[in-house]
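only geometry, no sequence info:
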């Protein structure tokens, strides 16, 4: 039998060893130069999976936090749009800091941020082109005229997904906040993510930081799913609403944590005469398992831009800490439109100025062309199963003279006051409705009435709740474009 050499008996020949080393190093260098950054399999939940894939580095991007990757992002989405009719494409943003200006998404497309990936918003204003104001607003929200396009933008899309492994999009908003406060901007600040005139939209499993203004703004869209977002802005940052559903139909927001300088969620549908003319309501909206911190604004606000109407909002399992108000309805003469069929239950509020706050005098207007006789309709507003601790005032409810807010129902509320509460706990003018089991006596305009089942909450299933996400799997060796 031929003897098998032990390791100690193996001989190495210097010339062959050097040649082998050189070849090996050559392969390693070539491998590193052509490395695809993505080194592990990707598994995620989405409305649709994709047939084609690419990595941002394929398009020359550098994740050093300094190099501008605007051209790389724009080129990537343009190239991958070619696969829209052939199973769609996914663009993977790998770990690193990827500085970029605004870029547009495409249909049948997924933008995927891996763990450790950070998209940084450029502070070069020239990388944010100007676009027209929204038709339902008539002007930019900050200033007359146009607005800077959002960092991540899409319009007229079908089937678009923005998701990841809790990767981050950081708008680096301090640059914009300072200019806004100093009145150095002639146009409206960009939002972090805006999707317009689109359907089948998913935004999920991301961390969104420091938006220049509103953070997530779906507008004129339908079939929208927003899940698992962590949204953070400094509590003194201007107008950094967390999520603003705006003239959207069939939408749900679930399992989100928001720290905001403005409302955590602000439901909208256009501004005064422009919103009335466009006439696109926000309706069939679900909000579940929301956690919020907003010391100077609302956990959930309806309006003030609600001129196209808001109808059939269902919110439940809401938790908030150190916020100005739990629920706020904001409107005014000139708004027109309606807020009706609102259902909220199972809410826990800790340290609040107001639990319920409604105002009919939120009087900002886009211009002088509004009709002061265009009065909003506010009715069928339902709140039940509420626990609130450390509250300064339970309710400040003010409708509009000659146009009262009607059908308000509050049931099963436990309200514990702060050490220094307001003497008047229920202030009610130009409203009507009922209360049941709310502890201390409410105002006379909300009659105390025993309701065995509490205020209304629908038990039918909305179409958005029937959408089943797919489990998408992408092995690292499959990633190519």
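Okay, I see it. Being a predicted model, the structure only gives us computed values, none of them experimental.

CA atoms for contacts and neighbours, from now on please.
Noted.

what sits up against stretch 115-134?
Here stretch 115-134 makes contact (CA atoms under 8 Å, 6 or more residues apart in numbering) with 65, 68, 70, 93-102, 139-140, 145-151, 164-172, 175, 190.

OK, contacts around residue 82?
For residue 82, no contacting residues are found, by CA under 8 Å, 6+ apart.

over to residue 451?
Residues near residue 451 by CA under 8 Å, 6+ apart: 411, 436.

residue 435 versus that one, what's the distance?
Counting by CA to CA, to the nearest Å, the gap from residue 451 to residue 435 is 8 Å.

which neighbours do those two share?
residue 411.

and the longest helix along the chain, how far from the chain's centre?
The longest helix of the chain (DSSP state H) is helix 14-33. The chain centroid and the centroid of helix 14-33 are separated by 50 Å, computed with CA atoms, centre = their mean, to the nearest Å.

now do the buried residues in the next helix or strand after it.
From helix 14-33 onward toward the C-terminus, using DSSP states H and E, the following helix or strand is strand 42-46. Within strand 42-46, the residues scored as buried using 16 or more other CA atoms under 10 Å are 42, 44-46.

all helices of the stretch 251-400 of the chain, in order?
In the stretch 251-400 of the chain, the helices defined using DSSP state H, counting those that start in this stretch lie at 272-278.

give me every residue that touches residue 261.
Residues 233-241, 294-297 are the ones in contact with residue 261 under the rule CA under 8 Å, 6+ apart.

from residue 303, how far out is it?
Taking CA to CA as the measure, residue 261 falls 16 Å from residue 303.

show me the contacts of stretch 115-134 that map onto strands.
Counting by DSSP state E, the part of these found in strands is 65, 68, 93, 96-100, 147-148, 164, 167-170.

pick out the most distant pair among those.
The span of those, defined through CA to CA, is set by 96 and 147 at 29.4 Å.

more neighbours, these two?
Neighbours were counted for residue 96 and for residue 147 using other CA atoms under 10 Å; residue 147 has more, 24 against 17.

put this next to the previous one:
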């Protein structure tokens, strides 16, 4: 049980009302862990020192070094930002000679933000904990994302993420379930009190990059989003445990943003916001940047988010979202299973969305679509920029203890069309809403759905229970394979 020790201790941070649910759902997590991609640790001990590690990765490296070789001190109080950056800068010279790997040994490694390099692996030992500095002076301020035009918390710039990289190729952040702790409490407090001068940092952000792997880590207490690949292609996210108190703001789990060919699988997320939020830019800035998120796979995700969605599409979707395939999802004690969030001024599109084999327990809504999610970066958005929402498919879904089956709200004069819901059984809670479905400005079909949907979803009859499609072809990211790599702790 050593691998879960950090995660279970995180339950202390949750409200008491949530602890009972969380302990029950730890059993679900343990079942999930049994099917996660495994890491094999090969120990060759000399004088009690671990010499080599075997693990799964997209790329293996020709060179390896330990953080301690660059002055790192894992006592939880010594600041290691310079040690991390010196190590990475030194290892960058091997990019064209087999690449390199930085091993973070057991210890508590306090650090500010640091930048990654190409053809590089950051590997955290199972007993390594990266602690994010709580001193704002350890975080540089960078420009807003061009597809957003401003920071999300405030106007202007944003604090750089703890682990950051841009214009990179072949980057791996992984470990033997080592921990990255964002120590976000001071940031959450400043957000609530309106004391932020810049937007809060994320835990991991990779920009304008390709061939990225983030896997087999425990991520906790980010100041804001935990994992944010943006303007990237070929991204693999596997085997993450992400934990934050469910009442803290904007602690999204994984947010693919204007990315192509992304695979998210075998993750367990407890969050104060959406577990997976699919994005592509905000209003006029996202429209002008014009980079959609497309070809996204989400598999074997377990989520707890009492105040947000398991999978959210938007609200920043102005560059477009297309071809999202989600399957084998477990949702527990969450506000909604799948939510589409958009508004007049967003423009863009959400289309070709496929969800199947989803199980939900204790939900406010199973499905929620809204066209009036009205937050805007500024007053310069185009009131004629209406979003296109079409070809949304939900099938083979079971839900229990649900307050309301669905809330589907399109935009007047811009209806959401091509909605298909089939083979879905929703068990309502004892204090459920009297009307289980509400539908305005939407159109589509249904078959084999209980309770009976609204009239806007024309009933096709039980013989059409598989009417909603799910693509059977493979996306390029689905064919990417990992290999067994070895990390040896040695001097270069």
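Yep, that arrived. Keep in mind that this is a model prediction, so the values were computed, not measured.

whereabouts in the first structure does stretch 182-199 of the second structure align?
Alignment note (TM-score structural alignment): stretch 182-199 of the second structure is matched to residues 171-188 of the first structure.

report the buried residues of the matching stretch.
By neighbour count on 16+ other CA under 10 Å, the buried set for stretch 171-188 of the first structure is 171-174, 176-177, 180, 186-188.

make CSV from those residues and add distance to residue 446 of the first structure to it.
Output for these, formatted as CSV (distance: CA to CA, whole Å):
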residue, distance to residue 446 of the first structure
171, 44
172, 46
173, 43
174, 44
176, 44
177, 42
180, 42
186, 46
187, 44
188, 41
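
among those, which one lies nearest to residue 472 of the first structure?
Distance to residue 472 of the first structure across these (CA to CA) is lowest for residue 171, with 28.2 Å.

kindly provide the distance from that closest one to residue 209 of the first structure.
On the measure of CA to CA, residue 171 of the first structure and residue 209 of the first structure end up 6 Å apart.

residue 429 of the first structure - how many residues pack around it?
Neighbour count of residue 429 of the first structure, defined by other CA under 10 Å: 19.

then residue 189 of the first structure?
Close neighbours of residue 189 of the first structure, defined as other CA under 10 Å, add up to 29.

next one: residue 252 of the second structure
Residues lying near residue 252 of the second structure (other CA under 10 Å) number 30.

cool, and residue 144 of the first structure?
Neighbours around residue 144 of the first structure, by other CA under 10 Å: 15.

thinking again about what came up before, which among the contacts of stretch 115-134 of the first structure end up buried?
Buried members of the contacts of stretch 115-134 of the first structure, counted by 16+ other CA under 10 Å: 65, 68, 70, 93-102, 139-140, 145-151, 164-172, 190.

chain neighbours aside, what residue packs nearest to the residue mapped onto residue 110 of the second structure from the first structure?
Matched by TM-score structural alignment, residue 110 of the second structure corresponds to residue 99 in the first structure. Leaving aside its sequence neighbours, residue 99 of the first structure sits nearest to residue 120 (CA to CA, 6 or more residues apart in numbering; 4.5 Å).

what stretch of the second structure does the strand or helix carrying that neighbour fall on?
Using DSSP H and E, residue 120 of the first structure falls within strand 117-121. Counting by TM-score structural alignment, strand 117-121 of the first structure lines up with residues 128-132 of the second structure.

check the fit of that stretch onto the first structure and give the mean distance.
By mean CA distance after the TM-score superposition for the first structure, the fitted stretch 128-132 of the second structure averages 0.2 Å away from its aligned residues in the first structure.

could you check how far residue 116 of the first structure is from residue 419 of the first structure?
Applying CA to CA, the value for residue 116 of the first structure to residue 419 of the first structure is 44 Å.

looking at these two, which is more packed in?
Shown here are residue 116 of the first structure and residue 419; by other CA under 10 Å, residue 116 has more neighbours (15 against 9).

contact partners for residue 314 of the first structure?
Contact analysis of residue 314 of the first structure by CA under 8 Å, 6+ apart lists 284-287, 342-344, 457-458.

ok so, going back, so which of the buried residues of strand 42-46 of the first structure comes closest to residue 14 of the first structure?
For the buried residues of strand 42-46 of the first structure, the closest approach to residue 14 of the first structure (CA to CA) belongs to residue 42, at 43.5 Å.

now do the same contact list for the closest one.
472-476.

residue in the second structure paired with it?
Matched across to the second structure, residue 42 of the first structure falls on residue 53, judged by TM-score structural alignment.

what's the spacing between that match and residue 100 of the second structure?
14 Å.

now do residue 484 of the second structure
15 Å.

of those two, give the one with the bigger neighbour count.
residue 100 (27 against 13).

thought residue 61 was touching the more buried one, still the case?
Yes: applying CA atoms under 8 Å, one finds residue 100 of the second structure in contact with residue 61, separated by 5.1 Å.

what about the counterpart of residue 84 of the first structure in the second structure, distance to residue 238 of the second structure?
Matched to the second structure by TM-score structural alignment, residue 84 of the first structure sits across from residue 95. Per CA to CA, residue 95 of the second structure is found 24 Å from residue 238 of the second structure.

name the residue in these two with the higher neighbour count.
Comparing residue 95 of the second structure with residue 238 by other CA under 10 Å, the one with more neighbours is residue 238, at 23 against 18.
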